[in-house]
Each structure stands twice: as structure tokens, then as C-alpha cells.
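Participant: fold the following.
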Amino acid sequence: MTSATVLVVDADGSGIGLAVAAELAAAHGGTITADSIPGRGTAFTTRLRALNR
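Facilitator: Just a heads-up that it's a prediction; the model follows:
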């Protein structure tokens, strides 16, 4: 099963949340990538391994 959630946010900040999210993803065998288009924004993709149940 595949699931995706898209969240669009226009916010300012220090950026520490992305560093924390990247550490959490890495700790669980995942990754976070960024695709940026100048003047249009940045899309972040988080990938985590699926559970085998």
C-alpha cells in the first residue's frame, strides 16, 4: 500500500525543524530530499521503510 500526504506551508523559521526531521528519518532508515524551484518554492519528500506485517 502506498500513501502520500501533501502539505503546503508558507512560513518563516530558523530551519531547525528540517534538521530534526532529517535525523528522525535517518534513525529509521529513511531519507528527506528537497526539490526547489526559485520563485516557486521547495518540495520536501520524506521516505520511510514500510513495515512488514
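
Participant: please count neighbours and contacts with C-alpha atoms only from this point.
Facilitator: Noted.

Participant: by contact count, what packs against the one helix or strand G17 maps to?
Facilitator: Assigned by DSSP states H and E, G17 falls within helix 16-27. The elements that helix 16-27 packs onto, with contact taken as 3 or more Cα pairs under 8 Å, 6 or more residues apart in numbering; DSSP states H and E, are strand 31-37.

Participant: next up, for comparison:
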Amino acid sequence: EPDIRPGSLVFLSMKNLNMPKDRARKLCPKFIGLYKIIESNLEMSNYKLDLPQALVN
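Facilitator: The predicted structure is shown next:
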């Protein structure tokens, strides 16, 4: 099991992110980052990341 805790840097999967209509998904990177983990809930494998404003809805 990886050692993932607040302060660690991780990549973010692009799988569930909305893409612009004019971009082909297969030509986009599969992962982006590195982003810092702000909070973690190890029991549920949930993590809160410090994302740039462009990725926040």
C-alpha cells in the first residue's frame, strides 16, 4: 500500500474530468499534476487536493 498522507505530491487522473469539445480525449494526457494532498481519509481512500483555480468548478 502506498504511503499517501497530507503534504504528499500526487498525479490526478483525467478520466472523470470534463474536456473541451474541440479536444480528442485520446490525445490528452492520462494524468496531470503533481498536486499536494491537503486532507486524507485513509478508511475511505478519499483525498482533498490543492488544485489550481482552472480545475475547480
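
Participant: TM-score them against each other, please.
Facilitator: Aligned and superposed, the two chains score 0.30 in TM-score terms (TM-score structural alignment, normalised by the length of structure 1); 28 aligned residues with a Cα RMSD of 3.2 Å.

Participant: hang on, the earlier thing: hmm, who's touching the helix holding G17 of structure 1?
Facilitator: Helix 16-27 of structure 1 is contacted by residues T31, I32, T46, R47, L48 when judged by Cα atoms under 8 Å, 6 or more residues apart in numbering.

Participant: now that helix: buried residues?
Facilitator: A22, A25 (16 or more other Cα atoms under 10 Å).

Participant: now do stretch 25-36 of structure 1
Facilitator: So stretch 25-36 of structure 1, judged by 16+ other Cα under 10 Å, has buried residues A25, T31, I32.
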